[in-house]
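# mind folding the following:
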Amino acid sequence: MELQQQIDDFIARKITPLDGKFRFGQGVEPITWEAIRQLPKTGEAIIQWYFTSEEIIAFIVTRDAEQPQVVRVGGLEALEQLATAYKDHYIQCCDNDNLEPWKEQLTPRLQRLGEILHLEEIISHLPKDCKGLILVPYRYLHLFPLHALPLGEDNYLIDAYSQGIRYVPSCQIWQISKQFDSGEGNLEGLFALQNPTGDLRNADMEVEIIQGAFNRAVVLPREQATKSALTEKAVELASARVAHFACHGYFNFDDPRTSGLVLADAEVSAVPPEVPPEVPPEVPRKSLISMCSPIPSVMAGRGIILYGNMGMRF
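Sure, this is the predicted structure:
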């Protein structure tokens, strides 16, 4: 009974304020087709991949489609080999502190990935007026920057869509996240680290542009983004709606919990530090990490969007 009371208290304090419909032990209802087709806006399309034991399947969803278009291709074994080589080479180059050999192989590997996925065939099924894509990767595909898949000479997938390309881990998570969207023009509470080491091209401009979309923002720029400053701003970070880290990071493959962020004067591990008692228990609903080696566990926000050399990690 005591344990049940502790669970009930935890739900009441931490979960109910965010999701009043949550019940302990509840089942997860699958998302319906009608709900899926309502997710993209007019002029957008979802491309969601799935692997069986023998083939790669791409589902194409648009708002006005009566059913998804399905593209089935072979090549699963080739994809597994490519993903293994891609990941192993990256780890080897990280161990040698030299990513140049991996970068040199990135273009031919992405070219090969596009061939395996039959990218041009998938694109041929998209509406002619499609201006934006939502990609839902599966398994190894989360490792790759799919938006950078080549389309002919000096053209890439992202160049073909004026409204850009977004990633979601699944349609159901996307649907749930929409429940917590404050809506355009009502963005409150940004916390950002802005280029602490001063050597990241475009990081300053990135944060300044994003900051302009918020009514209220706390930004630690360049040399001000120190470990002590981050500690002093713990309350602001915990109460922010969005946390944006435009900085270097490091990832420890042997012990991911010791991965972290590189600040102006220190490296901060993802292992939870001692939190002052006045810091509220809430965390940002979205954490955006813009750095070379993303850390999958650095922030347990409502949603985590990670950008980096190895694409999207979920």
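# please count neighbours and contacts with C-alpha atoms only from this point.
OK.
# Ala85: how many residues sit nearby?
13 (other CA atoms under 10 Å).
# elements contacting the strand or helix carrying it?
Using DSSP states H and E, the element containing Ala85 is helix 76-95. Counting contacts by 3 or more CA pairs under 8 Å, 6 or more residues apart in numbering; DSSP states H and E, helix 76-95 packs against helix 100-117.
# list the helices and strands the helix it packs on packs on?
Using 3+ CA pairs under 8 Å, 6+ apart, helix 100-117 sits against helix 76-95.
# and the helix it packs on, how far from the chain's centre?
20 Å (CA atoms, centre = their mean, to the nearest Å).
# another sequence for comparison is provided below:
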Amino acid sequence: MPGEPSAVLAEFLVTERATVLQIVRGDLDQPAVETIPLGREELRRLVRDTLAVAGPTSRFRARDPSAWTEPLSMLIEPVTRHSAPGDVVWLVPHDVLHHVPMHALDTGAGPLIGRNPVCYSPSASVMRYCRTKSRPGRRQVLVYADSRPEAPLVHAHGQVSELTRLYAGRVTARGQAAATIGALTGDLREHPGGVGVLHLACHGYFTGDDPLRSGLLLAPGPDDDGLLTVERIMGMRLPTELITLSACESGISERHAGDELIGLTRALIYAGAASVVVSLWAVDDLSTSMFMGYFYGALAGGAPRAQALRTAQLLLRGTTRGDVVEHCRRSLAATGEDPSGQRRALLRGLADAHFAAGDFAAALAGYRELAGDGVPPGPRLLTATARARAALRHATPAPPDYDVPAFGHPYYWAPFVLVGDWR
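A predicted model of the protein is given here:
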């Protein structure tokens, strides 16, 4: 279409001895084919040992990202040779590469996302299917958040507020006990032509032995348990321009024969989504809330989806400790009455940001405020308070440093991927 940026398709095939990359561009008479000396077992070992596909994400956060970005960078080196900065890079992974945030791999001048907007699809044919379903006139926004009180996502309430502000007059928001499958079905029925955005800020889960039972945790309703499983989604109609899963492990899928992906992403596209934003691993609540603000701010400003995601990733990557302090303060000022616990979460995020910046006195004051607000302090708060007290007592005098990036590790900015139509 006129005015669209150029797109470069990069489709991978992992074999026993090497990975074959096929690159398609509009100005090429035939695909360019590259062979990369990374075979299946070596790739699986690298991903298993260095990425957050198994075990606690705390271990992933503690690891130097170069342990995986550097050895895997040869996968995208041919892509940069065959594309120009600013081109949309459309990646079709294969095998274990579905677990790799390839947009975070090193180009020699920073991550790929610093050079190009990036989108993904399970296959080239799926992308064609996604683009034919797009209807740009859809404007309604549906938001479902914090649906399980036993596992609260208190920063999700900030996402609801931000979406309501950005899309004033176009948002239907349901939280906690109101965020049911029945309510979702009814809201979609109110808009038979489809909706612009469906934002689901809730927990996701993955069952490796039965991927069809993977899904999202909505609130239990009178007629169901609230489990929005892959199997259930595939029986629904979800005509939507964009579905965003601000949830843990929402993008993980199980590979079956023929590389068919049986997972949330595939199910949502099958049900009618033109594009889906999902996460590759369990995500941090505060950084995700800030990320979603950046993402939807760019979308509301008119940016295409892939460009909006790129903007959000780069902004989050550069967010400083001082930015986190300001975010928490602004959010606290807007919180007001707070039965959800959002205020406590913001106070904790504020105190942690002070501690990370070396402002131990401010951190200790924040932890003490939390401990004295009538809620018995838990082990984590007691540990944080003791840590701040010890640091204040023993640290060498130095001015706090609020200019250091707070979310520079790929754990924070790299998990979210756009699958489907990049426009």
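# picking up where we left off before, please identify the buried residues of the helix holding Ala85 of the first structure?
76, 79, 82-83, 86-87, 89-91, 93-94 (16 or more other CA atoms under 10 Å).
# residues making contact with it?
By CA atoms under 8 Å, 6 or more residues apart in numbering, the residues outside helix 76-95 of the first structure that reach it are 51, 54-56, 99-102, 109, 113, 116, 140, 143.
# what number of residues lie near Asp204 of the first structure?
Neighbours around Asp204 of the first structure, by other CA under 10 Å: 19.
# no wait, Thr132 of the second structure
In terms of burial, Thr132 of the second structure registers 10 neighbours under the definition other CA under 10 Å.
# what does it align to in the first structure?
Matched by TM-score structural alignment, Thr132 of the second structure corresponds to Gln179 in the first structure.
# what sits against its match?
Residues in contact with Gln179 of the first structure (CA under 8 Å, 6+ apart): none are found.
# measure it to Arg302 of the first structure for me?
The gap separating Gln179 of the first structure from Arg302 of the first structure is 11 Å, by CA to CA, to the nearest Å.
# Asp254 of the first structure now?
Taken as CA to CA, the span from Asp254 of the first structure to Arg302 of the first structure is 26 Å.
# more neighbours: those two, which one.
Arg302 (16 against 8).
# for the alignment partner in the second structure of the more buried one, what are its contacts?
Applying TM-score structural alignment, one finds that Arg302 of the first structure aligns to Gly272 in the second structure. Gly272 of the second structure sits next to 133, 237-240 when contact means CA under 8 Å, 6+ apart.
# and Met291 of the first structure, by the same measure?
If a contact means CA under 8 Å, 6+ apart, then Met291 of the first structure has 245-249, 307-308 as its contacts.
# of the residues you listed, which is the nearest to Gln172 of the first structure?
Nearest to Gln172 of the first structure out of those is Tyr307 (CA to CA; 21.2 Å).
# from what I can see the closest one touches Ile295, true?
No. Tyr307 of the first structure is beyond contact range of Ile295, at 9.9 Å (criterion: CA atoms under 8 Å).
# between those two, which one's more packed in?
Legend: neighbour count by other CA under 10 Å for Tyr307 of the first structure and Ile295, higher for Ile295 (25 against 18).
# got the contact list for that one?
Neighbours of Ile295 of the first structure in contact, by CA under 8 Å, 6+ apart: 249-251, 256, 259-260.
# ok, Leu346 of the second structure to Ala333 of the second structure distance?
10 Å.
# and Thr132 of the second structure, by the same measure?
Distance from Thr132 of the second structure to Ala333 of the second structure, counting by CA to CA: 44 Å.
# what helix or strand does Tyr144 of the second structure sit in?
strand 141-145.
# ok, average deviation of the next helix or strand after that strand from the first structure?
As assigned by DSSP H and E, the chain's next helix or strand after strand 141-145 of the second structure is helix 156-166. Compared with the first structure after fitting, helix 156-166 of the second structure deviates on average by 6.0 Å (mean CA distance after the TM-score superposition for the first structure).
# can you point out the buried residues in helix 156-166 of the second structure?
Buried-residue list, helix 156-166 of the second structure, by 16+ other CA under 10 Å: 156-160, 162-164, 166.
# dump the residue contacts of the closest residue to Gly74 of the first structure other than its chain neighbours.
Of all residues not flanking Gly74 of the first structure in the chain, Glu55 sits nearest, at 4.6 Å (CA to CA, 6 or more residues apart in numbering). Counting by CA under 8 Å, 6+ apart, Glu55 of the first structure touches 72-76.
# which of the residues you listed are retained in the second structure?
Retained in the second structure by both residues aligned by TM-score structural alignment, their matches' CA atoms under 8 Å are the following of the contacts of Glu55 of the first structure: 72-76.
# can you pick the most crowded of the residues you listed?
In those, the most neighbours by other CA under 10 Å go to Leu76, 18 neighbours.
# from His203 of the second structure, how far out is the closest residue to Gly263 of the second structure other than its chain neighbours?
Excluding the flanking residues, the one nearest Gly263 of the second structure by CA to CA, 6+ apart is Ser253, at 4.5 Å. As judged by CA to CA, Ser253 of the second structure and His203 of the second structure stand 16 Å apart.
# what's the answer for Ala312 of the second structure, then?
Following CA to CA, the distance that separates Ala312 of the second structure from His203 of the second structure is 21 Å.
# what about the helices in the stretch 101-250 of the first structure?
119-124, 171-178, 203-211, 227-232, 234-239 (DSSP state H, counting those that start in this stretch).
# output the contacting helices and strands for the second one.
With contacts defined as 3+ CA pairs under 8 Å, 6+ apart, helix 171-178 of the first structure has these neighbours: helix 33-37.
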